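**Q** The following block contains a protein sequence and its predicted model.
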Amino acid sequence: MKAAVLYEPNTELVIENISIRKPVGREVLVKTVYAGLCHSDLHFIEGLYPHPVPLVPGHEAAGVVEAVGPDVTYVKPGDHVITCLAVFCGTCETCLSGKPAICSNPEVRPEMGSSTELSWEKKPHLNKFLNLSSFAEQMLVHENALAKIRKDMPLDRAALIGCGVLTGFGAVVNTAQLQPGESVAVIGCGGVGMAAVNGAWISGAGQIIAIDTNPDKRQLASKLGATVVIDPSDGDIVAQVLELAPDGVHHAIECLGLKSTAEQAFRMTARGGGATIVGMVPYGLNIEVDGLSLLYERRLQGSFMGGGSFRTDMPRLIELYLQNRLKLDEWISERISLEEINRGFAAMKAGTGMRSVIEFR
């Protein structure tokens, strides 16, 4: 099968022919139909997060089950599925405490390194990415890395739910636990931030402030529920937010992964409010906050893959889309082939468009 391979950080991906073995145990072989290009992939491609190479990146995808291992009970060939990197075991303390997204059981979530699933004639060994490696025509994954979905859901939109939508929407609903009428500011309106804006609107937020430098993204955020948009080039975003919400916002959702914007998110929150950091802050970088502010019960917290349970959250998000409440049609700016993947990431780095998705034929 064809796959995009990263040989070294800060180099272009190379399309190679590789092999994938048959499923065993609880493994599922999935034909990749669509895979989204996510900013998290770019962080690894640029070396901001370490990972053994060569590897096949990609983690936001939807497809069709082709074959299953003998111990699989959840899906069967022909089922439509969304993949998720938050594979869970269902038996550890975090899973049983209602937090399967942060399951750390090595039996289902092995350490990064050489895999037995992917192979080629070259050396060194080929590495799998986040248990998925979706920039390939097929994926071999644990059955607990899949959510089975209804077949009338378009798979290109379903792929977006695999990371960006689940992460942004869940950060608002599950992690921040926004209540109807509360105010929220979203910093960075890429895919994750746009899902946070739309999620806040669906959840009945009062004031929804969308912050982004790109005028097209600010315009789209307004269509998806933002009541006010802010351009950071007009001045300090904290000051601009406090002009709109003098006591601060109940929730600030940071979707860029920058030290500066993470600290700004905390500073714009009200007493008793919270800043939820969704963006991937570069490895080893510390975030500083005013310790006195913590006395007033202001919170600084992270959110991983929406902070919920993707097996239940993903089908619910699909229902919201089919009811025309969750807006996904506006997300996809371009459908590209696997061979055009480097052009897709170049567009992402340039800040053009919303989401490119790879269409496998």
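**A** Thanks, I have it. The model shown is predicted, which means the values in this text are computed figures rather than measured ones.

**Q** From now on I want contacts and neighbour counts done on CA atoms only, so please keep to that.
**A** Noted.

**Q** Now do the same contact list for Pro54.
**A** Val5, Leu6, Tyr7, Glu8, Pro124, His125, Leu126, Asn127 (Cα atoms under 8 Å, 6 or more residues apart in numbering).

**Q** State the distance from it to Val141.
**A** 19 Å (Cα to Cα, to the nearest Å).

**Q** go on, Asp234?
**A** As judged by Cα to Cα, Asp234 and Val141 stand 46 Å apart.

**Q** how about the strands in the stretch 51-200 of the chain?
**A** 55-56, 60-68, 80-83, 118-119, 127-128, 138-142, 146-149, 184-187 (DSSP state E, counting those that start in this stretch).

**Q** which of those strands sits most buried?
**A** Stretch with highest mean neighbour count among the strands of the stretch 51-200 of the chain: strand 184-187 (a mean of 32; mean count of other Cα atoms under 10 Å).

**Q** any idea how far that strand is from the chain center?
**A** 17 Å (Cα atoms, centre = their mean, to the nearest Å).

**Q** all helices for the stretch 101-250 of the chain, in order.
**A** Assigned by DSSP state H, counting those that start in this stretch, the helices in the stretch 101-250 of the chain fall at 155-160, 166-170, 191-202, 215-223, 237-244.

**Q** I'd like those helices as TSV, with distance to Asp79 appended.
**A** Output for those, formatted as TSV (distance: least, Cα to Cα, whole Å):
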stretch	distance to Asp79
helix 155-160	12
helix 166-170	20
helix 191-202	26
helix 215-223	33
helix 237-244	46
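
**Q** for those helices, which one sits closest to Glu359?
**A** helix 155-160 (7.9 Å; Cα to Cα).

**Q** list the helices and strands that closest one packs on?
**A** Secondary-structure packing of helix 155-160 (3 or more Cα pairs under 8 Å, 6 or more residues apart in numbering; DSSP states H and E): strand 27-36, strand 60-68, strand 80-83.

**Q** And those strands: which comes nearest Phe360?
**A** Among the helices and strands packed on helix 155-160, strand 27-36 sits nearest to Phe360 (Cα to Cα), with 5.2 Å.

**Q** Including distance to Val229, could the strands of the stretch 51-200 of the chain go into CSV?
**A** Putting the strands of the stretch 51-200 of the chain into CSV (distance: least, Cα to Cα, whole Å) gives the following:
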stretch, distance to Val229
strand 55-56, 37
strand 60-68, 28
strand 80-83, 32
strand 118-119, 45
strand 127-128, 39
strand 138-142, 39
strand 146-149, 34
strand 184-187, 9
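
**Q** closest one to Gly98 among these?
**A** Shortest distance between Gly98 and the strands of the stretch 51-200 of the chain, using Cα to Cα, is found for strand 146-149: 16.9 Å.

**Q** So which other helices or strands are in contact with that closest one?
**A** Applying 3+ Cα pairs under 8 Å, 6+ apart, one finds that strand 146-149 contacts strand 80-83, helix 310-322.

**Q** and among these, the most buried is which?
**A** Mean neighbour counts for these (mean count of other Cα under 10 Å) peak at strand 80-83, with a mean of 28.

**Q** Okay, one more to line up with it:
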Amino acid sequence: MKAAVLYEPNTPLVVEEISTRKPASREVLVKTAFAGLCHSDLHFIEGLYPHPLPAVLGHEAAGIVEAVGPDVTYVKPGDHVISCLAVFCGTCEMCLSGRPGICSNTEVKLPPGKAQRLEWEKSDQLHSFMNLSSFAEQMLVHENALVKIRDDMPLDRAALIGCGVLTGFGAVATTAGVMPGETVAIIGCGGVGMAAVNGAWIAGAGRIIAIDTNAAKLQLATKLGATDILNPADGDPIERVREMTGGGVHHAIECLGLKETAEQAFRMTARGGTATIVGMVPYGLNIEVHGFDLLFERRLQGSMMGGGSFRTDMPRLIELYLQDRLHLDDWISERITLEEVNDGFDAMRSGKGIRSIIAF
């Protein structure tokens, strides 16, 4: 099968012929239909996060089950599925307390370098990425890295739910717990940020402030539910948000993964407000807040994959899409081939569009 391989950081991905073994116990072989290009992949391409190489990247995808290994009970060949990097065991403390996204069982959620699912004659080990490696024509995964979905859901839209939409929507609805009438500021209007905007609108937020330097993205944000738009190039976003809201927002959702914007998110919250950091701040960087501000019950928290349970959340998001409340059609900027994957990341770097989707 064809797959896009990252040899070294800051080099283009190379499409190679690789293979994978047959499914073992509780493993599933999926024919990849669509895979989204996520900014998290770019973090690893640019070396901002460590990972053993060479590796097949990609973690946002949807496809059709081709084969199942022994002891698989959840899916069967022919099922339509969404992949999820937050593979869970179902038995650890995190899973049993309702937070499978941060499952701690490394026998199921294999750490980087441990998986032996990809085979390649050019290397002793071709590493898997996020237990998925969706930039390939097939994925061999644990059954708990999949969500079975209804057959009438378009698989290109379903792929978006696998990471970006689930993460942004869940950060608002689950992690932050936005209530009807509350004010929300969303920093960064890429795929995750747009999902946060749309999620805040569905949650009934009274005021939704979309913040980005890209005018086209800000205009799309208004279509998805933003009541106000703000370009940081026009002035200090903290001062402007606090002025617009009379002291700050109930919730600030940071979707860029930058130290500066993470700190801005906290500083634009009101007393009792919460800043939720969704973006992946580069490894090794610290976020600084004024300790005095914590006296007024302002909170800073992270969110992993939306903070919920993806086997219940993903089907619900599909229903919202089919009801025309979650506007996934507006997410897809272009459909590309696997051979065009580097062009897709170039478009991401330049800020063009929301999501490029690889069509296999």
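**A** On my side now, so go ahead. None of the values given here were measured: they were computed from a predicted structure.

**Q** Could you point out which of the helices and strands packed on helix 155-160 of the first structure sits nearest Val172 of the first structure?
**A** Here strand 60-68 is closest among these (Cα to Cα), at 19.7 Å.

**Q** Pretty sure Ile253 of the second structure sits in a helix.
**A** No - counting by DSSP: H, G, I helix; E, B strand; the rest coil, Ile253 of the second structure is not part of a helix but strand.

**Q** okay, now it: neighbour count?
**A** By other Cα atoms under 10 Å, 31 other residues sit near Ile253 of the second structure.

**Q** now swap in Leu294 of the first structure and tell me
**A** Leu294 of the first structure is flanked by 13 other residues according to other Cα under 10 Å.

**Q** Quick check: it vs Gly306 of the first structure, distance?
**A** 24 Å.

**Q** again, but for Leu178 of the first structure
**A** 13 Å.

**Q** How about the secondary structure of Glu12 of the first structure?
**A** Glu12 of the first structure - assigned by three-state DSSP - is coil.

**Q** Matching it against the second structure, which residue comes up?
**A** Here Glu12 of the first structure is matched to Pro12 in the second structure, going by TM-score structural alignment.

**Q** ok, its match - contacts?
**A** Leu6, Asn342.

**Q** Next, the contact list for Asn127 of the first structure, please.
**A** By Cα under 8 Å, 6+ apart, the neighbours of Asn127 of the first structure are Pro52, Val53, Pro54, Leu55, Val56, Met112, Gly113, Ser114, Ser115, Leu118.

**Q** His43 of the second structure and Arg298 of the second structure, how far apart?
**A** Taking Cα to Cα, one finds His43 of the second structure at 29 Å from Arg298 of the second structure.

**Q** count of residues packed around Glu288 of the second structure?
**A** 11.

**Q** Could you tell me which residues make contact with the closest residue to it other than its chain neighbours?
**A** Computed as Cα to Cα, 6 or more residues apart in numbering, the closest residue to Glu288 of the second structure that is not its neighbour in sequence is Glu263, at 6.5 Å. By Cα under 8 Å, 6+ apart, the contact set of Glu263 of the second structure is Ile287, Glu288, Val289.

**Q** The stretch 251-361 of the first structure: strands as residue ranges?
**A** Taking DSSP E, counting those that start in this stretch, the strands of the stretch 251-361 of the first structure run over residues 269-277, 299-302, 332-336, 355-359.

**Q** Now distance to Val165 of the first structure too, for those strands, in TSV please.
**A** Listed next are those as TSV, based on distance: least, Cα to Cα, whole Å:
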stretch	distance to Val165 of the first structure
strand 269-277	15
strand 299-302	17
strand 332-336	12
strand 355-359	11
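
**Q** between these, which gets nearest to Gly36 of the first structure?
**A** strand 355-359 (4.2 Å).

**Q** can you tell me how far the closest residue to Val75 of the second structure other than its chain neighbours sits from Lys2 of the second structure?
**A** Among residues not flanking Val75 of the second structure along the chain, Lys148 sits closest, at 7.0 Å (Cα to Cα, 6+ apart). According to Cα to Cα, Lys148 of the second structure stands 25 Å off from Lys2 of the second structure.

**Q** again with Ile238 of the second structure
**A** 47 Å.

**Q** Have a look at these two and say which one is more surrounded.
**A** Neighbours per residue, other Cα under 10 Å: of Ile238 of the second structure and Lys2, the larger number sits with Ile238, 19 against 16.

**Q** corresponding residue for the residue nearest to Val75 of the second structure in the first structure?
**A** Under TM-score structural alignment, Lys148 of the second structure pairs with Lys148 in the first structure.

**Q** Its match: what's it in contact with?
**A** Val75, Asp79, His80, Val81, Ile82, Arg311, Pro315.

**Q** Would you mind putting those residues into CSV with distance to Ile202 of the first structure alongside?
**A** Shown next, in CSV, are the contacts of Lys148 of the first structure (distance: Cα to Cα, whole Å):
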residue, distance to Ile202 of the first structure
Val75, 30
Asp79, 29
His80, 26
Val81, 24
Ile82, 22
Arg311, 20
Pro315, 16
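
**Q** re the thing from before, okay, and the common contacts of Leu178 and Gly306 of the first structure?
**A** Val172.

**Q** of the two, who's got more company?
**A** Gly306 (28 against 20).

**Q** ok, the more buried one touching Ala176?
**A** No - under the criterion of Cα atoms under 8 Å, Gly306 of the first structure is not in contact with Ala176, lying 9.8 Å apart.

**Q** Count the residues that sit near the residue nearest to Val24 of the first structure when sequence neighbours are not counted.
**A** Leaving out its chain neighbours, the residue that sits closest to Val24 of the first structure by Cα to Cα, 6+ apart is Gly69, at 4.4 Å. Neighbour count for Gly69 of the first structure, taken as other Cα under 10 Å: 17.

**Q** next one: Lys22 of the first structure
**A** 13.

**Q** cool, Arg267 of the first structure as well?
**A** So Arg267 of the first structure, with other Cα under 10 Å, has 21 neighbours.

**Q** what's the answer for Thr73 of the first structure, then?
**A** So Thr73 of the first structure, with other Cα under 10 Å, has 10 neighbours.

**Q** Quick one: residues contacting it.
**A** Contacts of Thr73 of the first structure (Cα under 8 Å, 6+ apart): none.

**Q** Which position in the second structure pairs with it?
**A** Under TM-score structural alignment, Thr73 of the first structure pairs with Thr73 in the second structure.

**Q** Generate TSV for the helices and strands packed on helix 155-160 of the first structure, with distance to Leu96 of the first structure as supplementary columns.
**A** Shown next, in TSV, are these (distance: least, Cα to Cα, whole Å):
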stretch	distance to Leu96 of the first structure
strand 27-36	22
strand 60-68	26
strand 80-83	21
